[in-house]
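Asker: Structure, please.
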Amino acid sequence: MKATYHQYMLEFKRPSGTSRGVMTEKETWFIVLEEEGKKGIGECGILRGLSADDRADYEEKLQWTCENIHLGEKALWETLLEFPSIQFGIEMAFLSLKSQNPFLLFPSDFTNTVKSIVINGLVWMGEASFMKQQIEEKLADGFNCIKLKIGAIDFEKELELLHFIRTHFSAGQIEIRVDANGAFALNEALDKLIQLNQFQLHSIEQPIKKGNIEAMKALCEATPFPIALDEELIGVFSLEEKERLLQKIRPQYIILKPSFVGGFRGTQEWITLAEKYNIGWWITSALESNIGLNAIAQWTFLQDSKMPQGLGTGALYTNNIDCPLEVSQGQLWYNKAVKWNSIF
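Answerer: Next up is the predicted model:
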């Protein structure tokens, strides 16, 4: 078996803002396996400034992984514990190599275009007018659940946007999730949650910065509506650490990005623990290309969650890889009539 790695820069159609800044491009890496004339591909979806494995030795570790591919998937996954995006890339690449079709990893009613995955519509941060325009587009596109990035513009303007939505659409018509990306100050967070509660929100992701365990625990106890942990899960590698975190904070939800938490195996560990402690969960992409998004979507369908998932990111880039994934009426479909345009 031969393994190689390749960098690929994804270009955003328009600059995309979070509370951590504005992105114009997204770096990703692919691992390609070749054996007996067959190829397998996996995506290592690192997000600079956020991923636990955003380290100076990242490319060196990719090279080491390719040089030691003979160790096999299980041994590599365990050795790469501090490199969750490479763990995921390895899982995906081995699955791809073993599959009859390198992009058909988990055959199901989803990949047969029989059933779809309900997803949320993502609204990016920006000027109030731009956010309002996006909201109107998502509603016109048939989404029943939208997710708003908040925390980057003036809080009063964000409240006005939420008021605008609720003036036109009830909680029964549109479910609203908000994601603060850790933007709220510790001493203001509960007050802001109380103000947000008037808009009958489904949940808020990561209201305060990760690492403030006691403060997050107190918030989860006092919050008037559910809190979902997101960044808080990044860099928590062992099963024991994962359980301690959930036992301590007791969030209402956790949000799982396979590229951030060690692929399918790492995600499954979190799901098992969440269900043990009666904590809800859903799965989202982490701005991967369509190769990574495809693998996540196929696996997510098999988990049979009834909640909207965060998988609608395939159309963000000008140079994404053409694939069968399509968004229609707030749902992600796999159109098996559409062929892949692989870059390798």
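Asker: alpha carbons only for contacts and neighbour counts from here, please
Answerer: Fine.
Asker: Show the contacting residues for residue 199.
Answerer: By C-alpha atoms under 8 Å, 6 or more residues apart in numbering, the contact list for residue 199 reads 162, 163, 166.
Asker: go on, residue 223?
Answerer: By C-alpha under 8 Å, 6+ apart, the neighbours of residue 223 are 190, 193, 194.
Asker: which among the contacts of residue 199 end up buried?
Answerer: Burial by neighbour count, judged by 16 or more other C-alpha atoms under 10 Å, picks out 162, 166 from the contacts of residue 199.
Asker: let's see this one next to it:
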Amino acid sequence: MKATYKKYILNFKRPSGTSRGVLRTKETWFLILQEGEKIGVGECGILRTLSIDDRPDYEEKIQWVCENIHLPLEDLLAQLVEFPSIQFGVEMALKSFEAQDPFQLFPSAFTEGKKGIKINGLIWMGEEAFMLEQIQQKLEQGFSCIKLKIGAIDFEKEIALLQSIRKKYSALEIELRVDANGAFSTKEALQKLKLLSELDLHSIEQPIKQGQITEMAQLCATTPLPIALDEELIGVFSASDKDKLLASILPQYIILKPSLIGGFKGTQEWIDLAEKHKIGWWVTSALESNIGLNAISQYTFMQDSHMPQGLGTGSLYTNNIESPLQIKGETITYNPKENWDINSIL
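Answerer: All right, here's what the predicted structure looks like:
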């Protein structure tokens, strides 16, 4: 078996605002395994400034994987602990290589096209008019769960935006999730959570910056609005450290991005520990191409979660890999009659 990799630049259809700036492109690396006619494809995708493995030796480590792909998976993953997105790419590529169909990693009613996964509609940060436009589009498309990035425009304007949605739609009609990406200071966080809680929101992701364990634990204990940890999970590698973090903070939810937390193995550890501590969870993509999104979607379907998942990112790019993934209303589906176009990465 021969392993190679290829860097690929994904181009956003329109600049997408986050608390870490505006995204126009997204780097990713495809790990390709070949033996005769048989292939396997994985994706190693990082988010600059957020991924723990955003470091100068990243591509060098992918090259190391290609040279050592013959090692047992357990040994490979052990050497890649500090590179969670490469761990994920390796798991994905090997599972793809071993599968009967290299793009059906977890055969199920999802890959047969019989069932879909309910997802939330994602609203990007931006000017008020732009955010309102996105909200209207998502509602017209049939989404009943909407996630808004907040923390970019004036907080009072964001509250007004949420209030305008609530005037039209009750919490029974539209579930609202917000993601602060750590934008609140510890001093103002509780007061802002109280204001937000009056709007019947489902939850808020990462209200304060990661790494403030005591402050986050206190917030989770006193919050009137359920808190979901996101960035807080990044860089926590061992199962014992994961358990300690959850036991210390006891959040209401955790959000799982396989590319940021060590792929299938890392995600499963978090799920098992969350369920041990009676903490809710859902899975979200980290702006992967359709290669990674496909793997995450298939894995997520197998978890049998009935919450809306964060898997609606496939249509963000002008040059995504054409795939059988489709969004119908508020559901992501897989049409096995459609083909993958991977000529651009082979």
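Asker: Structural similarity score between the chains, please.
Answerer: The TM-score (TM-score structural alignment, normalised by the length of structure 1) is 0.99; 344 aligned residues with a C-alpha RMSD of 0.7 Å.
Asker: that older thread, buried only: go through the contacts of residue 223 of structure 1 for me.
Answerer: Listed as buried from the contacts of residue 223 of structure 1 are 190, 193; burial here means 16+ other C-alpha under 10 Å.
Asker: Would you format the contacts of residue 223 of structure 1 as TSV with distance to residue 281 of structure 1 included?
Answerer: Putting these into TSV (distance: C-alpha to C-alpha, whole Å) gives the following:
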residue	distance to residue 281 of structure 1
190	22
193	20
194	23
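Asker: Nearest spatial neighbour of the residue located most distally from the centre of structure 1, chain-adjacent residues omitted?
Answerer: Residue farthest from the centre of structure 1, counting by C-alpha atoms, centre = their mean, is residue 36 at 33.8 Å. For residue 36 of structure 1, the nearest residue in space outside its immediate sequence neighbours is residue 1; the separation is 7.8 Å by C-alpha to C-alpha, 6 or more residues apart in numbering.
Asker: Count the residues that sit near the one you found.
Answerer: 12 (other C-alpha atoms under 10 Å).
Asker: what's near enough to touch it?
Answerer: 33, 34, 35, 36, 69, 70.
Asker: residues contacting the last one?
Answerer: For residue 70 of structure 1, the contacting residues are residue 1, by C-alpha under 8 Å, 6+ apart.
Asker: three-state assignment of the equivalent of it over in structure 2?
Answerer: Under the alignment (TM-score structural alignment), residue 70 of structure 1 pairs with residue 70 in structure 2. Using DSSP: H, G, I helix; E, B strand; the rest coil as the criterion, the local structure at residue 70 of structure 2 reads coil.
Asker: follow-up on the earlier one: which member of the contacts of residue 1 of structure 1 is positioned nearest residue 131 of structure 1?
Answerer: Within the set of those, residue 33 lies nearest residue 131 of structure 1; the separation is 41.6 Å, counting by C-alpha to C-alpha.
Asker: Double-check that closest one against residue 2; I have them as touching.
Answerer: Yes. In this structure residue 33 of structure 1 lies within contact range of residue 2 using C-alpha atoms under 8 Å: 5.7 Å.
Asker: what distance separates the start and the end of stretch 309-325 of structure 2?
Answerer: Using C-alpha to C-alpha, to the nearest Å, the span of stretch 309-325 of structure 2 from its first residue to its last is 15 Å.
Asker: got a list of contacts for stretch 139-147 of structure 1?
Answerer: Counting contacts by C-alpha under 8 Å, 6+ apart, the residues touching stretch 139-147 of structure 1 from outside are 119-123, 135, 138, 173-179, 308, 328-331.
Asker: do the same with stretch 284-295 of structure 1
Answerer: By C-alpha under 8 Å, 6+ apart, the residues outside stretch 284-295 of structure 1 that reach it are 10, 26, 28, 42-45, 47, 92, 103, 105, 255-260, 296, 309-311, 313-314, 320-323, 325.
Asker: Where in structure 2 does that stretch fall?
Answerer: Stretch 284-295 of structure 1 falls opposite residues 284-295 of structure 2 when the two are matched by TM-score structural alignment.
Asker: what comes up buried for the matching stretch?
Answerer: Applying a neighbour-count criterion of 16+ other C-alpha under 10 Å, the buried positions in stretch 284-295 of structure 2 are 284, 285, 286, 287, 288, 289, 290, 291, 292, 293, 294, 295.
Asker: Buried by neighbour count: which residues of the top strand by length along structure 2 qualify?
Answerer: When structure 2 is scanned for its longest strand (criterion: DSSP state E), the result is strand 2-18. Of the residues in strand 2-18 of structure 2, 3, 4, 5, 8, 10, 11, 12, 16, 17, 18 count as buried by neighbour count, 16+ other C-alpha under 10 Å.
Asker: for stretch 88-103 of structure 2, same thing?
Answerer: Neighbour counts over stretch 88-103 of structure 2 (16+ other C-alpha under 10 Å) mark 88-97, 99, 102-103 as buried.
Asker: One more: stretch 151-165 of structure 1?
Answerer: Counting neighbours by 16+ other C-alpha under 10 Å, stretch 151-165 of structure 1 gives 151, 152, 158, 159, 161, 162, 165 as buried.
Asker: Next: stretch 37-47 of structure 1.
Answerer: Neighbour-count burial for stretch 37-47 of structure 1, counted by 16+ other C-alpha under 10 Å, picks out 39, 40, 41, 42, 43, 44, 45, 46, 47.
Asker: Just give me the neighbour total for residue 168 of structure 1.
Answerer: The number of residues packed around residue 168 of structure 1, counting by other C-alpha under 10 Å, is 9.
Asker: Since that was my last question, I'll sign off now.
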